[in-house]
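Undergrad: Curious how this folds, go ahead:
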Amino acid sequence: MLYQVYQLQDDFAATWRLWARSMLGLLNTGLTGTKRFFADEYFAALEMISRFQLTHTRPDFAIAKVPSGNSEAEVTEQVALDLPFGKLLHFAKDIETPQPKVLVIAPLSGHFPTLLRGTVETLLRDHDVYITDWTNARDVPVSAGKFGVEDYVEYIIRFLEAIGPGAHILAVCQPCVQGLVATAVMSQQNHPCTPRSMTLMAGPIDPRESPTDVNEFAVSKSLGWFQTSVISTVPIRHAGGGRRVYPGFLQLVAFMAMNMDRHRNAHKKLFEHLAKGEVKEAEKIKTFYDEYFAVLDLTEEFYIETIDRIFQKAELATGDFMYRGTRVDPGAIRRTALLTVEGGRDDICALGQTAAAHELCSSLRPHLKRHHLQANVGHYGVFNGRRWENEIYPVVRNHILAME
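TA: This is a model prediction of the structure:
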């Protein structure tokens, strides 16, 4: 019923959004001179109402050009591999000089991979970039089967096979676990497409280290509670009708609740900018929330297994992680260089949780290991923003280049 209630509320709100957009169009273009009879706050309020919605389709990455040497290179998005629960997206550049191939492993946690647009855009300066483009579970027919944590690992391996030997991986947040598992599995198999390097950024390799509110919540409830309280069935109107999912709108609510004052103040500023006609300032806030309010659903099995295996049991950290019936041994990683990155003010993945990968990768020689602690950045600052571009990215670039 949870999803049905949300859908009913959204259908009701759609009427008000349509009315607000119609009024804006009418007053701005249809009635000459009418605008002067209304306060600027009225137009700002109409636009705020028109924006009151979540979207469930991936926004465009909209990366048309990137700096390349002394010029710019055109970027074209290409689907390199299309699988039911996700695509391998390639940002092909119009250049002749080969560059290191990097697979960005995006989180599957309620948002689309476009949340990493800034990460990708920066990497494109010096790399041939691919990204995991996860599909909204509500759009995947039940006939496509299930998609759990081990399926995620399998997708990473298949994506690396499609890219070919010599690639590097960069995992952000939650999939640091799956990225490390995939590399260990491929190392155990002496797979020719085992990545040359892996960069793990702000991920819960060992969530028992300095647990945050997110970690404590995950272990405070039983799996049964999560299944009955947050799992819902996709309405029949969608392609994935009948599939059991963890709805993206619930994850968004959870994220916003952690910093509600910040989001409230941001929308207050947006209203003020709109009322004052400060278009540039308003656009920055609108762009962020257009992305932030684009949500996707997770399959029930992926969400529950993530809570169970990654957070509650910490199977990777304890040495109990199994992949297709075989125990995963990070100690088998001998030639893939490791870089871990953490933010000093990360309230989602705290200090030590990602660095735990170094102890697990016990066979790596010291010169193949590096840890970077970025002071004064929160979770998103690790992979987006000024400090990512100016201080963290150079470390990542050099790490990758050293293995070329």
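
Undergrad: okay, CA-based contacts and neighbour counts for the rest of this
TA: Will do.

Undergrad: what's the host helix or strand of Leu316 in contact with?
TA: Under the criterion of DSSP states H and E, Leu316 resides in helix 315-318. With contacts defined as C-alpha atoms under 8 Å, 6 or more residues apart in numbering, helix 315-318 is touched by Val177, Val181, Ile205, Asp206, Arg309, Ile310, Phe321, Val328, Ala356, Leu360.

Undergrad: That one: what's the following helix or strand?
TA: Tracing the chain past helix 315-318, the next element assigned as helix or strand by DSSP H and E is strand 322-323.

Undergrad: what does whichever helix or strand comes after that following strand contact?
TA: Using DSSP H and E, the next helix or strand after strand 322-323 towards the C-terminus is strand 326-327. Applying C-alpha under 8 Å, 6+ apart, the contact partners of strand 326-327 are Gly319, Asp320, Phe321.

Undergrad: elements contacting the strand ranked longest in the chain?
TA: Longest strand of the chain, by residue count under DSSP state E: strand 71-83. Applying 3 or more C-alpha pairs under 8 Å, 6 or more residues apart in numbering; DSSP states H and E, we find strand 71-83 packed against strand 65-68, strand 86-93, helix 149-163.

Undergrad: Swap in 6 Å and give it another go.
TA: Packing partners of strand 71-83 (3 or more C-alpha pairs under 6 Å, 6 or more residues apart in numbering; DSSP states H and E): strand 65-68, strand 86-93.

Undergrad: Next, the second sequence, to be compared with the first:
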Amino acid sequence: MLYQTYQFKDDLVAPFRLMARGMQALAGATLWGPAADLGRQMAAAMEMIARFEITHVRPDFAIAPVRVGNRDVAVTEEVALDLPFGRLLHFAKDVDTPQPKILVAAPLSGHFATLLRGTVQTLLRDHDVYITDWTNARDVPLSAGSFGVDDYVDYLIRFIEKIGPGSHVLAVCQPCVQALAAVAVMSEDRHPATPRSMTLMAGPIDPRESPTEVNEFAVAKSLAWFKNSVISQVPWRHRGAGRKVYPGFLQLTAFMAMNMERHRTAHEKLYKHLAAGETAEAEKIKTFYDEYFAVLDLTEEFYIETIDRIFQKAELATGDFTYRGQKVDPGAIRNTALLTVEGGRDDICALGQTSAAHELCRSLRPHLKRHHLQANVGHYGVFNGKRWEREIYPVVRNLILAME
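TA: Sure, this is the predicted structure:
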């Protein structure tokens, strides 16, 4: 009944949001004369109410033209491969010289792949970029079957095959485990499309290292508790009706609870900017929260297997990780260069959890391994923002160039 209760409450609030939008427009019409300040304050208050909403629709990537050489080049989204639980999305550019092909493995953790918009925008300067564009599980019919951790690995391998030989992989957060597993499987099979490099950014390769609040919560409860407490059925109005999922709104609530004071302060600033008519400053905050409040649901099997295999048992770190019943051996990786990136202030994936990949990839020669610690960033700053763009990205770019 969890999902149904959420849907019922959202339906109750919807008319108030609609009314607030109407009153916002009315108040905005009074932005002149002595009533201008009062009109802006009223419009700001109504906009805050209207924005009190979680959406379940993927926002647009809206990638801006990128500078390649001495000209600005438009970016076009193309679906390279369309599968039930996710698409391989290609950001095509009309450039004269071929650029290194890179697959960005986006997290499947409650938000859409558009959370990595800034990552993609930066990578596009020097690379031919693809991304895993995951589908909201509540929109996938039951007839499409299940989707678990092994299926994620399957999708990565199929996407890499589609991109072709000579590609590179960059995984952000949670899918670092599946990316490492996929490259290990392809390496062991001597697959011709095995990536030339693999960048793992802030991912739980070994969540036992310096456990964070997120890690401790994952191991503090039994699998039965997770199944009984956070798994719910999709309501009948959606395409995935009847599918058991971990609702994205629960993940959003958990993330916000970790930094509630920060979010409260941000919304206070948003109101003040709106009331003062400071449109540009307000737009920055709104853009972030438009993305942050867009959530997707995870299949029950993927969520429970992630808790069980990746966090509670740490199967990759202990050497017990399997793919389709066969042990996965990162030691099979011999020719794919490895870069790990960690943030010194990361409160989701702490220091040591991602760099643990170096010990697992024991067959890689030293010159094919590199670790980068960005001491002054948190989790989000590892793959987005000024530090990513100015200090982390050059390290990623240089590794890829070295393997070309």
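
Undergrad: Need the TM-score from the superposition.
TA: Once superposed, the chains reach a TM-score of 0.98 (TM-score structural alignment, normalised by the length of the first structure), with 404 aligned residues with a C-alpha RMSD of 1.4 Å.

Undergrad: follow-up on the earlier one: put together CSV for the contacts of strand 326-327 of the first structure, with neighbour count and distance to Ala45 of the first structure on each row.
TA: As requested, these are exported to CSV (neighbours: other C-alpha atoms under 10 Å; distance: C-alpha to C-alpha, whole Å):
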residue, neighbour count, distance to Ala45 of the first structure
Gly319, 13, 55
Asp320, 15, 54
Phe321, 19, 52
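
Undergrad: Which one of those residues is nearest to Gly240 of the first structure?
TA: Phe321 (29.8 Å; C-alpha to C-alpha).

Undergrad: re earlier: of the contacts of helix 315-318 of the first structure, which is the most crowded?
TA: Among those, Ile205 has the most neighbours (other C-alpha atoms under 10 Å), with 30 neighbours.

Undergrad: Tell me which residues touch it, please.
TA: Under the criterion of C-alpha atoms under 6 Å, 6 or more residues apart in numbering, the contact partners of Ile205 of the first structure comprise Val177, Gln353, Thr354.

Undergrad: Considering those, which are maintained in the second structure?
TA: Comparing the contacts of Ile205 of the first structure with the second structure on both residues aligned by TM-score structural alignment, their matches' C-alpha atoms under 6 Å, the contacts found in both are Val177, Gln353, Thr354.

Undergrad: any idea how far the first one lies from Ala44 of the first structure?
TA: Spelled out, that is Val177 of the first structure. Here the distance between Val177 of the first structure and Ala44 of the first structure works out to 44 Å (C-alpha to C-alpha, to the nearest Å).

Undergrad: What ranges does the stretch 251-400 of the second structure have for its strands?
TA: 298-299, 322-323, 326-327, 337-343, 369-374 (DSSP state E, counting those that start in this stretch).

Undergrad: what's next to the first one, contact-wise?
TA: If I follow you right, that is strand 298-299 of the second structure. Ala137, Val245, Tyr246.

Undergrad: residues contacting the residue nearest the centre of the first structure?
TA: In the first structure, the centroid-proximal residue (C-alpha atoms, centre = their mean) is Pro107; its distance is 3.8 Å. Neighbouring residues of Pro107 of the first structure by C-alpha under 6 Å, 6+ apart: Gln174, Pro175.

Undergrad: hang on, it is in a strand, isn't it?
TA: No: counting by DSSP: H, G, I helix; E, B strand; the rest coil, Pro107 of the first structure falls outside a strand, being coil.

Undergrad: any idea which element Phe61 of the second structure lies in?
TA: Using DSSP H and E, Phe61 of the second structure falls within no helix or strand.

Undergrad: which non-adjacent residue is nearest it?
TA: Leaving aside its chain neighbours, Phe61 of the second structure sits nearest to Thr114 (5.6 Å; criterion: C-alpha to C-alpha, 6 or more residues apart in numbering).

Undergrad: Quick one: map the one you found onto the first structure.
TA: In the first structure, the residue matched to Thr114 of the second structure (TM-score structural alignment) is Thr114.

Undergrad: Need the distance between the two termini of stretch 324-331 of the first structure.
TA: The first and final residues of stretch 324-331 of the first structure sit 18 Å from each other (C-alpha to C-alpha).

Undergrad: same deal with stretch 125-138 of the first structure?
TA: Stretch 125-138 of the first structure has an end-to-end distance of 35 Å (C-alpha to C-alpha).

Undergrad: Where in the second structure does it fall?
TA: Aligned by TM-score structural alignment, stretch 125-138 of the first structure corresponds to residues 125-138 of the second structure.

Undergrad: Report the buried residues of that stretch.
TA: Buried residues in stretch 125-138 of the second structure, counted by 16 or more other C-alpha atoms under 10 Å: 125-138.

Undergrad: what's in contact with the longest strand of the first structure?
TA: Applying C-alpha under 6 Å, 6+ apart, the set of residues contacting strand 71-83 of the first structure is Ala64, Lys65, Val66, Lys87, Leu88, Leu89, His90, Phe91, Ala92, Lys93, Asp94.

Undergrad: Just the residues contacting stretch 32-46 of the first structure, thanks.
TA: With C-alpha under 6 Å, 6+ apart as the contact definition, stretch 32-46 of the first structure has outside contacts at Ala20, Phe271, Leu274, Ala275.

Undergrad: chain center to it: distance?
TA: Offset of stretch 32-46 of the first structure from its chain centre (C-alpha atoms, centre = their mean, to the nearest Å): 38 Å.

Undergrad: Span of that stretch from start to end?
TA: Taking C-alpha to C-alpha as the measure, stretch 32-46 of the first structure stretches 18 Å from start to finish.
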